[in-house]
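1. Provided below for reference: sequence and predicted model.
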Amino acid sequence: MRRSALNQVLVFAAFSAAWTALALYITGPAYRLGTPAVGVLALVGAARMFATPVAGRRTDRQGLDAVNLVCAVGAVVAGALLLTGHLGGAAGLVGLGAGMLLLDVATQSGQVANQARILALCPEARARLNTAYMTCAFLGGSAGSWLGVRAYAAFGWNGVCGLVMLLAGLALLRRALR
């Protein structure tokens, strides 16, 4: 339970940090787009619904840890890909969209694997286990939003991308130290 909860805390914190700061970034001086552009960019996240069944099948075939490893590596790569936002214009927006899509898929796929682990622990306590797990995940998401805004204010978009990579890297480190 603790392993799955901590993994999701870190990856969902990275996800929330990126999405919160992305709205500030593309509506700010770098792009000067309106809030509808944030909504359009968020539509790329809808593609993650196609990744969820794939993540479930991979979890069944390859195991929870293998899927979580791929998800954490994907989140680190997403943070690096988000740096292409500095290109500006269409190229920067494509990079931002691709990075956010990868981060969305990594977060959602990790969620599938982590919930499979916790729900298998004690079938008669599934609701309690899921409540504890989801509480941890959303606390991580809240902390990520808070950290994302602070990173953006202090270090700009590069700081947010670094934060995403740091949080996902911590998930990888936790896995290596288990």
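-> That came in fine, so what should we check first? All values derive from a computational prediction rather than experimental measurement.
2. CA only for contacts and neighbour counts going forward, please
-> Fine.
3. which residues in the chain form helices?
-> With DSSP state H as the criterion, the chain has helices at 2-27, 35-42, 48-62, 64-82, 89-121, 126-177.
4. tally of neighbours for Pro36?
-> Residues lying near Pro36 (other Cα atoms under 10 Å) number 10.
5. how much space between it and Ala17?
-> 20 Å (Cα to Cα, to the nearest Å).
6. repeat that for Arg150.
-> 9 Å.
7. more neighbours, those two?
-> It is Ala17, of Arg150 and Ala17, that has more neighbours when counted by other Cα under 10 Å, with 29 against 16.
8. check contacts around the more buried one.
-> For Ala17, the contacting residues are Gly141, Gly144, Ser145, Trp146, Leu147, Gly148, Val149, Val160, Leu163, Val164, by Cα atoms under 8 Å, 6 or more residues apart in numbering.
9. between those residues, which is nearest Ala176?
-> Val164 (18.5 Å; Cα to Cα).
10. I figured that closest one hits Ser16, correct?
-> No - contact criterion Cα atoms under 8 Å: Val164 and Ser16 do not qualify, at 9.2 Å.
11. higher neighbour count, those two?
-> Taking neighbours as other Cα under 10 Å, Val164 and Ser16 compare with Val164 leading, 31 against 26.
12. also this one, for the comparison:
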Amino acid sequence: MDERIMQIVERLRTRKPLQSLSPNRIWDEALDQEIAAIRLPNADTAEAIALKAGLHLWNDSLDISHSYAQLIEHDPTGGYWHGLMHRMERDYSNAKYWFRQAGAHPVMDRLQQRASSWLRAEANLEQLPEGEIREMLEAVTKQGRWNSAAFTDGIARQEQRRGSDTSRQLLEELQHMELTELVAYTLDAAKGR
């Protein structure tokens, strides 16, 4: 795959600060133009379209990401990207609809393992205030598969000002893991692996 794509992925993966739960503007306009300029030999496949949707979303370009995701909403990966985009624009019920359409996406197992391990090792959940967000994060450490709907509900509560700064940081880190895992999966699919 094109070295430029890998450079774009690395720039997005290491961006600081982490992506907001509800971005309100494109993070890097020049990078968005670079993503738009990517030419893939299999550009009309669901995998290539999903890659563009994902990279634009990771750069907080929600409208462009949405236009790509709509082209492949029949595809589980396209449905997952579609759900993430709606979650970031705070359309939580629509996000959960698209997560249901994505079904038991293969990325959910890897994401669950990574998220639960990280929460157990790095997050001090006992320091969070009692409430729905803490309960959701504690559930992540015990559940067998990533639950996009429950995570969406946790983000909704945070965005309704029911969470602390610490819970926001934890949710942003988990969202970053989710994006990283889904981009990796989408990139492998676009490469034909």
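-> That came through, no problem. Worth saying up front: this structure is predicted, and the values here are computed from it rather than measured.
13. got a TM-score for the pair?
-> Here the superposed chains carry a TM-score of 0.34, computed using TM-score structural alignment, normalised by the length of structure 1; 90 aligned residues with a Cα RMSD of 4.5 Å.
14. and stretch 108-123 of structure 1, which residues are buried?
-> Gln108, Ser109, Gly110, Gln111, Val112, Ala113, Asn114, Gln115, Ala116, Arg117, Ile118, Leu119 (16 or more other Cα atoms under 10 Å).
15. as CSV, those residues with distance to Ala154 of structure 1 would be great.
-> Output for these, formatted as CSV (distance: Cα to Cα, whole Å):
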residue, distance to Ala154 of structure 1
Gln108, 29
Ser109, 31
Gly110, 29
Gln111, 30
Val112, 34
Ala113, 34
Asn114, 33
Gln115, 35
Ala116, 38
Arg117, 37
Ile118, 37
Leu119, 40
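16. burial of the residue nearest to Pro76 of structure 2 when sequence neighbours are not counted, as a residue count?
-> The shortest distance from Pro76 of structure 2 to any residue other than its chain neighbours is 4.0 Å, reached at Ala102 (Cα to Cα, 6 or more residues apart in numbering). Ala102 of structure 2: 21 surrounding residues under other Cα under 10 Å.
17. ok, now which ones touch Ala102 of structure 2?
-> Asp75, Pro76, Thr77, Gly78, Gly79, Tyr80.
18. one more: His82 of structure 2?
-> Ser65, His66, Ala69, Gln70, Glu73, Ala95, Trp98.
19. hang on, the earlier thing: for Asn68 of structure 1, state which of the buried residues of stretch 108-123 of structure 1 is nearest.
-> Nearest member of these to Asn68 of structure 1, counting by Cα to Cα, is Gly110, at 5.4 Å.
20. the residue nearest to the closest one when sequence neighbours are not counted: how many residues sit nearby?
-> Nearest residue to Gly110 of structure 1, sequence neighbours excluded (Cα to Cα, 6+ apart): Asn68, at 5.4 Å. Using other Cα under 10 Å, Asn68 of structure 1 is surrounded by 28 other residues.
21. cool, Ala171 of structure 1 as well?
-> 25.
22. ditto for Thr186 of structure 2
-> 27.
23. show me what contacts it?
-> By Cα under 8 Å, 6+ apart, the neighbours of Thr186 of structure 2 are Glu47, Ala50, Leu51, Gly54, Thr77.
24. give the contact list for the first one.
-> It stands for Glu47 of structure 2. Thr186, Leu187, Ala189, Ala190.
25. what's the distance between the first one and Ala50 of structure 2?
-> From Thr186 of structure 2 across to Ala50 of structure 2, the span is 7 Å (Cα to Cα).
26. swap in the second one?
-> Plainly put, Leu187 of structure 2 is 9 Å away from Ala50 of structure 2 if you go by Cα to Cα.
27. who's more crowded, the two?
-> A count of neighbours by other Cα under 10 Å puts Ala50 above the other of Leu187 of structure 2 and Ala50, at 33 against 23.
28. where's the closest residue to the more buried one other than its chain neighbours, which helix or strand?
-> Nearest in space to Ala50 of structure 2, with sequence neighbours left out and distances taken as Cα to Cα, 6+ apart, is Gly78 at 5.7 Å. In the assignment (DSSP states H and E), Gly78 of structure 2 maps to helix 76-88.
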